[in-house]
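Visitor: Here is my input, please return the structure:
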Amino acid sequence: MPSDLSPIDKAKFVAAKQASLYVEDGMKVGLGTGSTAAWLVKCLGERVQDDGLKIKGVPTSSRTAALAREVGIEVMSLDEARWLDITIDGADEYDGNLNLIKGGGGALLQEKIVATASDQMVVIADASKSVETLGGFPLPLEVVPFGWQTTKTLIEETLIGMDVLGRKVSLRMNGEAPFYTDEGNHILDLHLNRIGNARQLSLVVNQIPGVVENGLFIDICDIVVIGHGDGRVEMRDINEGMVQEARHDFIETDNLFADLND
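Guide: This next block holds a predicted model:
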């Protein structure tokens, strides 16, 4: 791959490269959404093309599905797959217990469904996504369009009793129009600054009429693969209580990574 990437893109690439090694021949693989997950799809595509890896991918968005097909990965639906061997995805934040905030790309509902239908979830991230306490990144909630302003008011009232530092709620926009998810829903972003009890908040907000799902992934992630701009990679396994390290070198070449601008 080109060696003139920015440090953050190098970190994303080496994390994706390392995470792709968890995938074995014959696996059914959940494919995440977002810039880091796009690197993963490219890495798997390279293995499909160069090594003859045979896998079936279950994408978490239409964008990921299109990219997977482009790089030669066979795509199937979750209904066809029923259950997955592994899901690999990015995260907007992760804490020391590998709890996550996801949904910055607007695909949190499909991402959570796919992740929980997998034997294992591996998260790929750069070191900047590590936090002591979740909440610095706005927490996305997927809500149905019908009565969304009422839903927003109910969320704001509910947050008064929660252990959070901020309570601003905003409708995610796509230019001048509201953003729509692949399921035809809106996203409300909760600017909380700090979430004192993520488990409680996740349970409470999901009880609000109109809320489909939230972007807190609690007790779902098994391994986080953390990339660094110098090629170093850390693998933290929450189940085994292990931390391992690896390194990937950057070489100047012209291959399928050259057009990745996500």
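
Visitor: hey, let's count contacts and neighbours off CA atoms from now on
Guide: OK.

Visitor: I figured C221 was touching I101, is that so?
Guide: No. Taking contact to mean Cα atoms under 8 Å, the distance of 11.1 Å between C221 and I101 leaves them out of contact.

Visitor: residues in contact with stretch 24-34?
Guide: 23, 37-38, 41, 53-61, 63-64, 81, 83-90, 104-105, 107, 111, 114-115, 118, 262 (Cα atoms under 8 Å, 6 or more residues apart in numbering).

Visitor: and for comparison, fold this next one:
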Amino acid sequence: MSTSSTSADAGKRAAAAAALRFVEDDSIVGVGTGSTVRYFIEGLASRRGRIEGAVSSSEQSSALLRAAGIAVLDLNACGPIPLYVDGADECDPWKRLIKGGGAALTREKIVAEAARRFVCIIDPGKRVDVLGRFPLPVEVIPMARSLVARKLVQLGGQPVWRDGVVTDNGNWILDVHNLRITDPPGLESEINQLPGVVSVGLFARRP
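Guide: This next block holds a predicted model:
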């Protein structure tokens, strides 16, 4: 293992451990998706008897939670939850995010919206001055893939179909390259309004 990967791994573990202190006893915890969240789930397993359960943003995380002995709950039966913990692919100085590298962006956005507090756990390598170095994921209804891709080209991006990937919702992902996102809330709203878009991996409009 290289020194850089070891350092990144240590950063992820440290971020996950820091997030555990926000977990309240007898509460329901929203849990995101990704490599850093895996470490959070490992830590959460040590206190599984002190929480009611978890709401998961992906089938992948649901499997990890169940393997750790943590009950996975339906958000529809829970109502608002106190805490959602997730990672990000990029974070700018104003804490606006690109998420969706794991293709779970829509469910992540739903659980984040249902939570009173969203704690984002990232290692230092995810910090950027301007969003867009990481390709922006957009979840689309399959029949609208080409239509949405043409619209994204008009917005200045280069969309690439993540071929072979189907989201937990049965949809497809377009990864938009070559963007320099100077107005994340504006672009989030604009892409979300495109017919055929389920959700965009910009998390910028949440207060």
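
Visitor: TM-score them against each other, please.
Guide: Here the TM-score for the pair of chains, by TM-score structural alignment, normalised by the length of structure 2, is 0.94; 203 aligned residues with a Cα RMSD of 1.4 Å.

Visitor: on that earlier part again, out of the contacts of stretch 24-34 of structure 1, which are inside strands?
Guide: When strands are assigned by DSSP state E, the members of these inside them are K56, G57, V58, P59, I86, T87, I88, D89.

Visitor: Rebuild those as JSON lines, extending it with distance to K168 of structure 1 and neighbour count.
Guide: Compiled in JSON lines, those are given as follows (distance: Cα to Cα, whole Å; neighbours: other Cα atoms under 10 Å):
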{"residue": "K56", "distance to K168 of structure 1": "41", "neighbour count": "21"}
{"residue": "G57", "distance to K168 of structure 1": "37", "neighbour count": "28"}
{"residue": "V58", "distance to K168 of structure 1": "34", "neighbour count": "27"}
{"residue": "P59", "distance to K168 of structure 1": "31", "neighbour count": "26"}
{"residue": "I86", "distance to K168 of structure 1": "35", "neighbour count": "24"}
{"residue": "T87", "distance to K168 of structure 1": "32", "neighbour count": "28"}
{"residue": "I88", "distance to K168 of structure 1": "31", "neighbour count": "30"}
{"residue": "D89", "distance to K168 of structure 1": "27", "neighbour count": "29"}
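
Visitor: aligned partner of L64 of structure 2 in structure 1?
Guide: When structure 1 is aligned by TM-score structural alignment, the residue opposite L64 of structure 2 is L67.

Visitor: wait, doesn't its match sit right on V41?
Guide: Yes. L67 of structure 1 is in contact with V41 according to Cα under 8 Å; the separation is 7.3 Å.

Visitor: one step back: contacting residues for the match of L64 of structure 2?
Guide: When the contact criterion is Cα under 8 Å, 6+ apart, the partners of L67 of structure 1 are A38, V41.

Visitor: Which residue range of structure 1 does stretch 92-110 of structure 2 align onto?
Guide: Under TM-score structural alignment, the match for stretch 92-110 of structure 2 is residues 95-113.

Visitor: from the chain's centre, how far out does that stretch sit?
Guide: For stretch 95-113 of structure 1, the separation from the chain centroid amounts to 5 Å (computed by Cα atoms, centre = their mean, to the nearest Å).

Visitor: do stretch 200-207 of structure 2 as well
Guide: Computed by Cα atoms, centre = their mean, the separation of stretch 200-207 of structure 2 from the middle of its chain amounts to 10 Å.

Visitor: what does stretch 192-199 of structure 2 give?
Guide: Mean-position distance between stretch 192-199 of structure 2 and its chain equals 17 Å (Cα atoms, centre = their mean).

Visitor: next one: stretch 7-16 of structure 2
Guide: 17 Å.

Visitor: in that stretch, what counts as buried?
Guide: Across stretch 7-16 of structure 2, burial judged by 16 or more other Cα atoms under 10 Å covers A8, D9, G11, K12, R13, A14, A15, A16.

Visitor: What is the burial count for the residue lying closest to the third one once chain neighbours are set aside?
Guide: In space, G11 of structure 2 comes closest to D123 once its chain neighbours are excluded; the distance is 4.9 Å by Cα to Cα, 6 or more residues apart in numbering. Using other Cα atoms under 10 Å as the criterion, D123 of structure 2 is surrounded by 21 other residues.

Visitor: got it, and S61 of structure 1?
Guide: Residues lying near S61 of structure 1 (other Cα under 10 Å) number 22.

Visitor: now T33 of structure 2
Guide: T33 of structure 2 sits with 28 neighbouring residues when counted by other Cα under 10 Å.

Visitor: do the same with the one 3 residues further on
Guide: The burial metric for T36 of structure 2, expressed as a neighbour count using other Cα under 10 Å, is 24.
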